[in-house]
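K.L.:
I'd like to go over a predicted model; first the sequence, then the structure.
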Amino acid sequence: MTQTYKYREIYLKIKQDILSQQYNSHEKLPSKRQLANDQSVSINTVKNAYEQLFAEGYIYTKERQGYFVEVLNKLIIQDHHVSQPLNNNPTQIKSSFRYSLSHMTTDISQFPIDFWSKHVKEAFSTFKNEMSEIPIYKGPLELRKSIAQLISYKRGVSCYPEQIIVSSGTANLLSTLFKTLSDNQKIAIENPGYSRMRKLFIDMGQEVVNIPLDHKGLSVNTLKTEKPDFVVTTPSHQFPTGTIMPISRRIELLNWVTEQNKYIIEDDYDSEYKYGTDNIPSLYSLDKNDRVIYLGTFSKTLMPSLRVSYMVLPYPLLYKFDLATETSITDLSSINAYALHLFIKSGNYEKYIRKMHHIYTEKRELFLKILSKEFKEDITIYDMQAGLHFLLNIKSTLSYKEIEQKAHDNSIELYTLRRFMVEEPANSSIKTLIIGFAKIELEDIEPAILKLKEIIYN
């Protein structure tokens, strides 16, 4: 038995006796020498135990008189309270799947960890003074400058670094933005659309209206009826349908928010990956009246766990935001922020995107080829040549829940349109699946499709 253990043992025993009121308030404790003799330990061991009790406020000292018990009320423990072990039910732990067809994942097998590690080390040496101070809420200016340059030539977003706020996620950015607004807002969200964002606004107490889609994207006619204050949209690759909003609908939408003095929140969540076409210009690039709030993320290009997203605010909202957050502290990892800045500045970010574009193109083409071969006329593929997922309409007598459950039972991570609808989809012979192709390995694509075929036709 070590001396450290004896000190803890004495400390814990006296603490428990005090809490259970075995000692009276102001009662004198045994002297250090007496307790050391009784416990057969050194005086220093007792001294350490008493000092810990003193530090936590259980006892106090009187000069040359010793240690005494503080006045403590008895801790109330309700009769019905029984300590329960944590529920380690395996169903509460995220399942590990053999095949992932998730739209939320990325392929990080090719991530240039050596370059990233190099930039982390460089960030420590280059920005050690900045990282030793409390970070500003908007994120490091260096990173915001890099992002401003990146989205200027990639997405046509012309802005100043001062307009950019970098955070650990889109949800944090939007939560902070709407806290700066004095009144509850009416927010329009695409249906089907990003369910987590819908839930975020509802949890914030905002009024949410769901806007249906047509072949051009969200319905402006419905917006005119509902008259929301903010419109959340994914125009470059609608989530989850993949629809690319044409210029006619973009102009119609911009004109409406300009006339009504409202705002658009453009979620440009996976703008980097296009297949067979050039990048689709952002809605922000068309806006000449400060009506668009632009959201971007590095979750799809690098990895979701990096947790770096950004928001570009128009000037009418920027002053309020800066005023409301001037004493706030960011939750963004400073070391990741500076490393990302160096990653972009060095050109390694662009090299990685080009490499991953080639890999995703190969996976996507193989997916489309094998799906068409195996399902033939029983499927319709909505291939919008963008992003890391596509929609698949498939003939099936199974319900959405049955498809999801059977996929889970066969170790396939699969999501259906049901996840993104406000209401339960109508029961029909055609079911819509969301097929993500980023994480799955090339050699696993055919086995995964064959297993899906077995599920659908069984």
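P.N.:
Received, thanks. These numbers come from a predicted model, not from an experiment.

K.L.:
use CA for all of it now, contacts and neighbours both
P.N.:
Noted.

K.L.:
ok, how many other residues are close to I344?
P.N.:
18 (other Cα atoms under 10 Å).

K.L.:
can you give me how far the strand or helix carrying it is from the chain middle?
P.N.:
Secondary structure assigned from DSSP states H and E places I344 in helix 334-345. Distance of helix 334-345 from its chain centroid, counting by Cα atoms, centre = their mean, to the nearest Å, is 19 Å.

K.L.:
what's the following helix or strand after that helix?
P.N.:
helix 348-375.

K.L.:
buried set for that next one?
P.N.:
Using 16 or more other Cα atoms under 10 Å as the test for burial, helix 348-375 gives 348-349, 352-353, 356-357, 360-361, 363-364, 366-367, 371.

K.L.:
quick one: list the elements packing against it.
P.N.:
helix 442-457 (3 or more Cα pairs under 8 Å, 6 or more residues apart in numbering; DSSP states H and E).

K.L.:
quick one, the helix it packs on and helix 348-375 angle?
P.N.:
Counting by axes from the mean of the first three to the mean of the last three Cα atoms, to 10 degrees, helix 442-457 lies at 40 degrees to helix 348-375.

K.L.:
most centrally placed residue in the protein?
P.N.:
In the chain, the residue lying closest to the centroid (Cα atoms, centre = their mean) is G169, at 5.0 Å.

K.L.:
from T301, how far out is the closest residue to that residue other than its chain neighbours?
P.N.:
In space, and not counting its chain neighbours, G169 is closest to S309: 5.0 Å by Cα to Cα, 6 or more residues apart in numbering. Using Cα to Cα, to the nearest Å, S309 is found at 11 Å from T301.

K.L.:
then this one, side by side with the first:
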Amino acid sequence: MDLTPFLDRESNNPLNQQLIEFFKSNMHNGRIKKGMKLPSKRHLAKKLLISQTTVERAYDQLLAEGYILSKARSGIFADYEELFLIHSDPKTAELPVQDINVLTNEIIDFHYGHVDSSFFPFSAWRKSVVASLDKYSEKLCRPGDVLGEIELRSLITEYLYQSRGVNCDPNQIIIGASTSYLLQMLCHILNTGFKVGFEEPGYPRSREIFELNRKEIIPLPLDSEGLRMDAVKKNIPDLIYVTPSHQYPLGRIMTINRRLELLKWAADNQSYIIEDDYDGEFRYSGQPTPSLQALDRENRVIYLGTFSKSFLPTLRISYMILPQSLLKKATEVTTLFKQTVSSNNQYALAEFILNGEWQKHLNRMRKLYRKKRKIILEAVKNELGDKVNIHGENSGPRILIDVYLELSEQELIQKAENHGVRVYPVSDSYKKGSALKTMSLGFSGVSEEEIKRGIYLLSKSWGIK
């Protein structure tokens, strides 16, 4: 950066302190952003006509307080993550060092959809991308299949049969850039008006897709076994959206008896069930429960899956498996919509699966998530104690905590953010609202040390310790 601090040589404030205040002010105001390269000590001293020692003293202090970092043979970089717009001249200079560090540390983000980059097999993925370019170069020069490349759809068919018991033909699979996109397409395939039975609470984005398409949402309550059938039978929806393998957001697993009861009801009433199996790969105890689609004998289940939770969220590859009765209309709609996932990414993923790298990656992630799950459960019990209730921990890379403190949901979130921790409320999953203050703590994208540190900071921010 070509910075020009204006120094007051008549001031009683030392020049090195003026430099410190200049950099802090510009970082707090967002003019100097995290990762920006700063001038070298020699360059800045020469430009400002001051001694290099003065610049060194300023940089040393900024380094000690966590505002900058020095990389060998690379230079000096801003390391301040702008969390608040703090106009702190001179208040910032008066803050204790530990409080400044809270403001300058990177946020520990317990987001559910993140991936820990240190464990992602970038080398194997790079090889698959290169191999797919060589193998499918001719096909890449032509428009792809509107349903998705057959090479990938065939491999998904095999994988789902082996892992989830799903029975389908590759031609029943539609590839799409996200579950939301596939639901939007489904609304056009089922183009008549219908009532959607939706889990209460349930995945808000999917609910909003249906509402955007002017479908009537019927909230259906849950019990310990899953979707309550008395509510289903009372409302008789045309379509039911469920997340039976890891209910979103409560984390409950639908029992086999409830699954069979739901399937029988759907067959008797000629209704469809959307089974969103968004992280069915991750379960920590007991035998995997068969998917609804695997148990379905009457072709009433529409199955949704994604690679975003188990692989890369930015890859944007999801898939939908339709019953045979919907394929004709689906082909008409997909021809109109075209394919939203690049053929290049589809072929690369096919290579990744074909070479066994996908299974290796899943095995590593299952082992890693079991370890992280154990760490976060221990940390929550030790740091938060009886002030919270833990649930939803039996599958998926996330836990939920009900918080028993005299703080509002927004206060809990803001106080955590002020201490460098980001947590997420479950309240937006309820259509009718909830009296509970429940927070989601996703651990897939944070390191083991960040988990421990983050839960400690939560206890501190919420006044538990």
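P.N.:
Ah, there it is. Given the structure is predicted, the values throughout are model-derived calculations rather than measurements.

K.L.:
tm score of chain vs chain?
P.N.:
Counting by TM-score structural alignment, normalised by the length of the first structure, the TM-score of this superposition works out to 0.76. Behind it: 365 aligned residues with a Cα RMSD of 2.0 Å.

K.L.:
please enumerate the strands of the stretch 151-300 of the second structure.
P.N.:
173-176, 195-200, 216-223, 226-227, 239-242, 272-276 (DSSP state E, counting those that start in this stretch).

K.L.:
Provide the aligned range in the second structure for stretch 54-68 of the first structure.
P.N.:
Under TM-score structural alignment, there is no match for stretch 54-68 of the first structure anywhere in the second structure.

K.L.:
repeat for stretch 197-204 of the first structure
P.N.:
The aligned range for stretch 197-204 of the first structure is 206-213, by TM-score structural alignment.

K.L.:
next one: stretch 216-236 of the first structure
P.N.:
Under TM-score structural alignment, the match for stretch 216-236 of the first structure is residues 225-245.

K.L.:
what residues in the second structure pair up with the helix or strand that contains L35 of the first structure?
P.N.:
Per DSSP H and E: L35 of the first structure is located in helix 32-39. Helix 32-39 of the first structure corresponds to no residues in the second structure, going by TM-score structural alignment.

K.L.:
which elements pack onto that helix?
P.N.:
Packed next to helix 32-39 of the first structure, using 3+ Cα pairs under 8 Å, 6+ apart, are helix 43-55.

K.L.:
closest to R300 of the second structure out of the strands of the stretch 151-300 of the second structure?
P.N.:
R300 of the second structure lies closest to strand 272-276 among those, at 4.8 Å (Cα to Cα).

K.L.:
now do the same for the residue nearest to the centre of the first structure: its match in the second structure.
P.N.:
By TM-score structural alignment, G169 of the first structure lines up with S178.

K.L.:
give the contact list for its match.
P.N.:
306, 316-319 (Cα atoms under 8 Å, 6 or more residues apart in numbering).

K.L.:
and the residues you listed, which is closest to N389 of the second structure?
P.N.:
Using Cα to Cα, the contacts of S178 of the second structure come closest to N389 of the second structure at T306, 29.8 Å.

K.L.:
quick one: the closest one and A266 of the second structure, what's the gap?
P.N.:
24 Å.

K.L.:
coming back round to it: for the match of stretch 197-204 of the first structure, which residues meet the burial criterion?
P.N.:
In stretch 206-213 of the second structure, counting by 16+ other Cα under 10 Å, buried: 206-207, 209-210.

K.L.:
ok, stretch 402-415 of the first structure next?
P.N.:
403-408, 410-415.

K.L.:
what's the farthest-apart pair in the residues you listed?
P.N.:
Longest span within these, Cα to Cα: N410 and Y415, 13.7 Å.

K.L.:
common neighbours of these two, please.
P.N.:
By Cα under 8 Å, 6+ apart, no residue touches both N410 of the first structure and Y415.

K.L.:
contacts for the match of stretch 197-204 of the first structure, please.
P.N.:
Contacts of stretch 206-213 of the second structure (Cα under 8 Å, 6+ apart): 180, 183-184, 187, 196, 198, 216-217.

K.L.:
one more: stretch 413-431 of the first structure?
P.N.:
97, 99-102, 191-195, 210, 240, 393-397, 399-400, 404, 407-408, 432-435.

K.L.:
please apply the same query to stretch 268-275 of the second structure.
P.N.:
236-244, 266, 292-293, 300-304.

K.L.:
same thing with stretch 176-192 of the first structure?
P.N.:
198, 201, 205-213, 218, 223, 228-233, 239-241, 320-321, 324, 417, 420-422.

K.L.:
that one: end-to-end distance?
P.N.:
Start-to-end, stretch 176-192 of the first structure (Cα to Cα) is 25 Å.

K.L.:
now that stretch: buried residues?
P.N.:
Buried, per 16+ other Cα under 10 Å, within stretch 176-192 of the first structure: 177-178, 185-192.

K.L.:
kindly report the same for stretch 443-461 of the second structure.
P.N.:
Applying 16+ other Cα under 10 Å to stretch 443-461 of the second structure flags 443-448, 450-452, 454-461 as buried.

K.L.:
and stretch 247-266 of the first structure, by the same measure?
P.N.:
For stretch 247-266 of the first structure, by 16+ other Cα under 10 Å, it's 249-250, 253-254, 256-258, 262-266.

K.L.:
which residues in the first structure does the helix or strand containing S25 of the second structure align to?
P.N.:
Under the criterion of DSSP H and E, S25 of the second structure resides in helix 15-28. Across the first structure, nothing matches helix 15-28 of the second structure (TM-score structural alignment).

K.L.:
over to stretch 293-313 of the second structure?
P.N.:
Under TM-score structural alignment, the match for stretch 293-313 of the second structure is residues 284-304.

K.L.:
in space, what's closest to L400 of the second structure - neighbours in sequence excluded?
P.N.:
S440 (4.7 Å).

K.L.:
that neighbour belongs to a helix?
P.N.:
No: under DSSP: H, G, I helix; E, B strand; the rest coil, S440 of the second structure falls outside any helix and is assigned strand.

K.L.:
the first structure: which residue goes with that one?
P.N.:
So, by TM-score structural alignment, S440 of the second structure is matched to I434.

K.L.:
how many neighbours does L295 of the first structure have?
P.N.:
Count around L295 of the first structure with other Cα under 10 Å applied: 23.

K.L.:
my guess is it contacts M311, does it?
P.N.:
Yes: look at L295 of the first structure against M311 with Cα atoms under 8 Å: they come within range, at 4.6 Å.

K.L.:
and for these two, which residues touch both?
P.N.:
Joint contacts of L295 of the first structure and M311 (Cα under 8 Å, 6+ apart) are T170.

K.L.:
on that earlier part again, how about the contacts made by the residue nearest to L400 of the second structure?
P.N.:
110-112, 398-401, 423-426.
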